[in-house]
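**Q** sequence first, then the predicted structure, then my questions.
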Amino acid sequence: MRLENTVPEIAGGSTSLVVAVHGWTASSSTMQHVRSAVRDAMPNADLLFPDYPAGLFSSADPIEITEALVRCIGDAVKARETRGARYEAIVLIGHSLGALLVRKAYVFARGENQDHSGYLRGAPQAWGALVSRIILLAGTNRGWELRQKARDLSRPKWLAFNMCSQLWHWFRLARLINGAREGAPFVANLRIQWINLLRDRSLSPPVPMTVQLLGTVDDIVDERDNVDIQCGASFVYRSVPDTGHANVIDFSGAAGAVRKQIFLNALLTDAAQIESDMLVDFSSEPDVAHVVFVMHGIRDYGNWTQRLAPVIYETAERTSVNVRVVTSGYGYFPIAGFILQPERQKNVRWFMDQYTEALAKYPQAAMSFVGHSNGTYLLASALARYPACAFERAVFAGSVVNRNFPWSKHINESRLTAIQNFVASADLVVAIFPAIFERLRKSKSDLGSAGHTGFADRDPPVYEVTYMRGGHGAAVVPENFETISRFVLGDDAAAPTPPLLTQGQASPAVWAGKFCMVFAFAAIAFALMPMWAVPLGSHFALFDWRYTWNSLSALTAGWLLTVYFVCRWI
């Protein structure tokens, strides 16, 4: 990835470097008011306003843009040294998506770069320690999401955004803006990396003062979207009156003069004197030692999670562990959504947003996980796609994860300590549906039959429990809650009572697993029924219906839509 306009505007003394990055569908020219304000206020600062591919349908990788920005700043620092001196301070400024990019560049420069592409050196960059201030202009720090209409976003604009986001999502368009969605790997990893830096007491110098300037009528960013930034940091929240998301960088006119003054205060005011004028209800709980996420599966509202939580609290009380249980769910998830990988990933993004919020609220806590069915997919996908996240212990029931999932890799990287996997004796759901994907794509599939066959890696700390008597929900019954609670809180020896276990698997489940592809072909034949049933019926004069290719195609399309919407409810 190459940026444009990467040569700084050189000032006389050049004691500081100010880097400003524009937002989506914009360019460095849209930051001209910011440039002029900085030039006048800091005459001895070099100005670096690079351009990156930010078009409406840009498929640029935000990680590659970040790495290019890291190198660009590093080159500017080296160029200053060749002129006979060094920068005393670096100021990072970002608008909207640009705010994410400058924060990501900063955490990469400080060594929190687990998700770098490999093109960037893994070692910290020397310039990272020079950053003295970060200013975010309507920064989309939590990413963007359109599940609910923002308070100041008009309904027509919200509907248009929703329609575009669906098109981008399904046709793999606009990789850049999709990468900045709430809970997306680029965003969630950044939030985790930021919190890791805040937690690092040995970091010298610490994370600099960060100022978020947010308009009072911003229709994209909510004031509650910055929990992770203000967690333990020198964070300042300043409101900008009569300002929306786009015009926070517009300093023209009377309203612009007010915006300019607020921006200059954020840029120049001493860190000890600048104060927030916008209060956000947030308080961390550093005394909590353990957080346990309990996640339900498909076709399930998660009622069992509410019954498991009190048992975990009781177990924790006996062992004197201060624990919090998170049982918030992602809603009813039908089979049609489960089959489609983009739909599954929506829930993963939601889960990672929940994870980062918990990480900020409970800064000293270890994170553990209990999941059933699709809930197990959330954790496995998080470990595979979000290299900055880490968990203490995990419990799987009715797992739909590929049996070849590389647990040893994540355990060796200290991203998981132990996992307990309950394998049922008669889990027809896992034996058929996710097993089909595993058969088709082998180890490349992110779905599989681990709840029916167990994992290939069975050495401790991967503990297999075979076999739970019953079907898909055999392990998430009240009689087994004590075992789950003990294991997830640290007891490797926790095991179900004998009445819950059986020696082998039921024959129907075994045969279903062996012939799962028969079910796949039957499902495909059913879905395409008009394509073969109508011609066949006409051939044998079962009914008199004259058809053409166009009418048959329309009938098939209508049938497929009907099947899809029926599956959305089952």
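**A** Structure's in. What do you need? Residues are numbered from 1 along each chain as shown.

**Q** from here on, just use CA atoms for contacts and neighbour counts.
**A** Noted.

**Q** tell me how many other residues crowd Ser276.
**A** Using other C-alpha atoms under 10 Å, the number of residues around Ser276 comes to 14.

**Q** what's the end-to-end length of stretch 361-376?
**A** Stretch 361-376 stretches 24 Å from its first residue to its last (C-alpha to C-alpha, to the nearest Å).

**Q** meant to ask about stretch 437-453, not that
**A** Using C-alpha to C-alpha, one end of stretch 437-453 lies 14 Å from the other.

**Q** one more: stretch 495-506?
**A** First-to-last residue span, stretch 495-506, C-alpha to C-alpha: 21 Å.

**Q** so which bits of it are buried?
**A** Ala495, Pro496, Leu500, Leu501, Gln505, Ala506 (16 or more other C-alpha atoms under 10 Å).

**Q** and which of those residues is nearest Lys409?
**A** Proximity of the buried residues of stretch 495-506 to Lys409 was ranked by C-alpha to C-alpha; the top entry is Ala495 with 25.2 Å.

**Q** so which helix or strand takes in that closest one?
**A** Per DSSP states H and E: Ala495 is located in neither a helix nor a strand.

**Q** got another one to weigh against that:
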Amino acid sequence: MTAEPTGLIVLVPGLGRTKIESLEKQLIAAYPNHRVKTFQHGIKPLSTRRGLDAVVDRLANSIRAWAGDNDGRREETASVILVGHSIGGIIARAAFLEAAGFGSEAPDDEPNGWATKTVRIVLLGSPNSGYHVENFPRSWRWAVPIVSGFAAFTIESVASGAYWLADLRLRWLHGIRVLGTTEAPKGSGPRPLIVQAYGDDDELVTRDDIDDSEYMPGTVRTRISSTDHGGLVDLTDASTKDQRWSELRHVIFGTFHGADTFTPPVETPVHFLLHGIRASAYDGWIGGVAAALRSQSTDAGSPPPKVVSLNYRFFSAIEFALPFTRRRNVHQFLDTYMAAVLTHSPDQFTFMGHSNGTYMMATVMKHVRAVRFRRILLAGTVLPPGFDWAKLRGRRQIGAYDANGVWADGEVHNDCARFDVPVGILATAIAGLGFRDIGAAGLRGFEGSHALDVTSHPTVFPQGHGGALQDHDGYPSRMPEIARFLSTGTVCTDPHEQRSRGFGIASRVTQILAPLVVLGILVGLGFAFAGLVVSIGVWGAIAAFAVPLVLIYVGLRTV
């Protein structure tokens, strides 16, 4: 005899000791027609990101078992409600997306049965954009900059701007927006109601931290009165229990109005224009391309596009050479992308980057699978010739979905210049020192199988690093050509210059000699310092070295 279908409520606690068991007991007593399960994830602040991914998979599999998807008892579960507190809400969101076909790896996995029965996801003090480090407990706050250099720990992975959290946030926005529409994966089921609750005395997660809900359908925000972060699931205090339970019960089972009142994404094109390490050297091209994009849209009778240009500060050659400073502005670009996704559809996003701007874009796309562009144009790129564009295409990061949810691959085009010294010498030397995220694709082009995923000209532009961004005699105006590619995918006419064989050889020799030169300099400095120690003492040697090294550093900061 088949059992009467029942509801399944899954509670996912936060970090450390919480009072969520008091909520579990209250739900069991008040709703005997529901099975209540608490998922003990065991995550700690210093768990690794790999452990975090494993917990997400374990939660999805646990719900699958509890819902009867594994043993033919699927019909015994009428509905599923997920309730996540703090980081538990982040884990619950990730598990639901995996089960609903919006996973972090394969783009459209077949949805699990329990995801199609999920009618509500309750997020209690769980931020959309991640935790702000300055709001962490003091013992965690000082630990973040210390431990983050050794591994990707949980405390860092769920912080605002972290790659793991940014990927989840983007997939969450996309998934909730398309569920229940023709763009959703086949068999994914209806969109659940999303209830985001925050405590009015919460010191860790505030109302501003859940503002993404303003841009998602089927989402409501509500306040739990007189409670801090831990108190959101605490029903042990007799003085607050009745009021707290009344509000929590409404959050989990109550009726909400206005869930579909939201700000939908705008479908107008968004063009990201990102300059290189010299904020002032070629910044004129950004204004020129922006003007050409607006002019072309006016001529076509289309709404003006949105142009996004991130103006990070002057970036010296030595700062670019050092990996920890080279990556400093990457998260700023990611934040800019996230802000655009809230208000506009990423199916209309294109990217044009020069020099370090191409590195920032590629680094973000490598680490955050949900970042995507319809078209990408590279000029003077400092990416390695073997950059894996095929991987990005396989993860559907280059292209767009049409109105019916059908994916179409997009375009990547690479423009090179004849005598690009920053690429051919500086980037090549950095690559020669063993840094695989930098290279001379802006001079040599992309090589091997990776070249199949990128279009390029058989010839190159004249002059140096900014050659592909400047007008030249006998050439069509560059700004309209760049704008035309971003708008329509039309590649410009071939430039007239042949690649310089001599400069190409010099570039390859630089890559070979770079480690030998650095080693020779270090050995020479070591002998010189030892000689000074013998002749003028340790402190005299330090002083003799410090002054010229400081002067060299200051000089390199302006090179």
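**A** Structure received. Since the structure is predicted, the reported quantities are computational estimates derived from the model, not experimental observations.

**Q** now what about the TM-score between them?
**A** Here the superposed chains carry a TM-score of 0.82, computed using TM-score structural alignment, normalised by the length of structure 2; 528 aligned residues with a C-alpha RMSD of 3.8 Å.

**Q** picking up where we left off before, show me which of the buried residues of stretch 495-506 of structure 1 is closest to Leu359 of structure 1.
**A** Within these, the smallest distance to Leu359 of structure 1 is 29.4 Å, found for Ala495 (C-alpha to C-alpha).

**Q** Serialize the buried residues of stretch 495-506 of structure 1 to CSV and add fields for distance to Met295 of structure 1.
**A** CSV is the format used below for the buried residues of stretch 495-506 of structure 1 (distance: C-alpha to C-alpha, whole Å):
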residue, distance to Met295 of structure 1
Ala495, 21
Pro496, 20
Leu500, 22
Leu501, 23
Gln505, 26
Ala506, 27
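
**Q** show me the helices in the stretch 201-350 of structure 2, by range?
**A** Per DSSP state H, counting those that start in this stretch, the stretch 201-350 of structure 2 carries helices over the ranges 241-253, 284-299, 317-321, 323-326, 330-343.

**Q** what does Thr77 of structure 2 align to in structure 1?
**A** Correspondence of Thr77 of structure 2 to structure 1, assessed by TM-score structural alignment: Tyr87.

**Q** thinking again about what came up before, and the helices of the stretch 201-350 of structure 2: which comes nearest Asp109 of structure 2?
**A** Nearest to Asp109 of structure 2, of all these, is helix 330-343, at 23.1 Å by C-alpha to C-alpha.

**Q** how far away from the center of its chain is the closest one?
**A** How far helix 330-343 of structure 2 lies from its chain's middle: 8 Å, per C-alpha atoms, centre = their mean, to the nearest Å.

**Q** which other residues reach the helix or strand hosting Asn550 of structure 1?
**A** Secondary structure from DSSP H and E places Asn550 of structure 1 in helix 549-567. By C-alpha atoms under 8 Å, 6 or more residues apart in numbering, the residues outside helix 549-567 of structure 1 that reach it are Pro334, Ile335, Ala336, Ala527, Leu528, Met529, Pro530, Met531.

**Q** ranges for the strands of the stretch 1-150 of structure 2?
**A** Under the criterion DSSP state E, counting those that start in this stretch, the stretch 1-150 of structure 2 contains strands at 6-12, 34-38, 77-85, 118-124.

**Q** could those go into CSV alongside mean neighbour count?
**A** As requested, the strands of the stretch 1-150 of structure 2 are exported to CSV (neighbours: other C-alpha atoms under 10 Å):
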stretch, mean neighbour count
strand 6-12, 23
strand 34-38, 18
strand 77-85, 23
strand 118-124, 25
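
**Q** can I get those strands in JSON lines including distance to Ala440 of structure 2?
**A** Listed next are the strands of the stretch 1-150 of structure 2 as JSON lines, based on distance: least, C-alpha to C-alpha, whole Å:
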{"stretch": "strand 6-12", "distance to Ala440 of structure 2": "48"}
{"stretch": "strand 34-38", "distance to Ala440 of structure 2": "53"}
{"stretch": "strand 77-85", "distance to Ala440 of structure 2": "47"}
{"stretch": "strand 118-124", "distance to Ala440 of structure 2": "47"}
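
**Q** from what I see, Phe461 of structure 2 and Gly467 are in contact.
**A** Yes: if you go by C-alpha atoms under 8 Å, Phe461 of structure 2 and Gly467 touch, sitting 5.7 Å apart.

**Q** give me the common contacts of those two.
**A** Jointly contacting Phe461 of structure 2 and Gly467 under the rule C-alpha under 8 Å, 6+ apart are Cys416, Ala417, Arg418.

**Q** counterpart of the last one over in structure 1?
**A** If I follow you right, that is Arg418 of structure 2. So, by TM-score structural alignment, Arg418 of structure 2 is matched to Ser425.

**Q** give me the more crowded residue out of Phe461 and Gly467 of structure 2.
**A** Phe461 (27 against 20).
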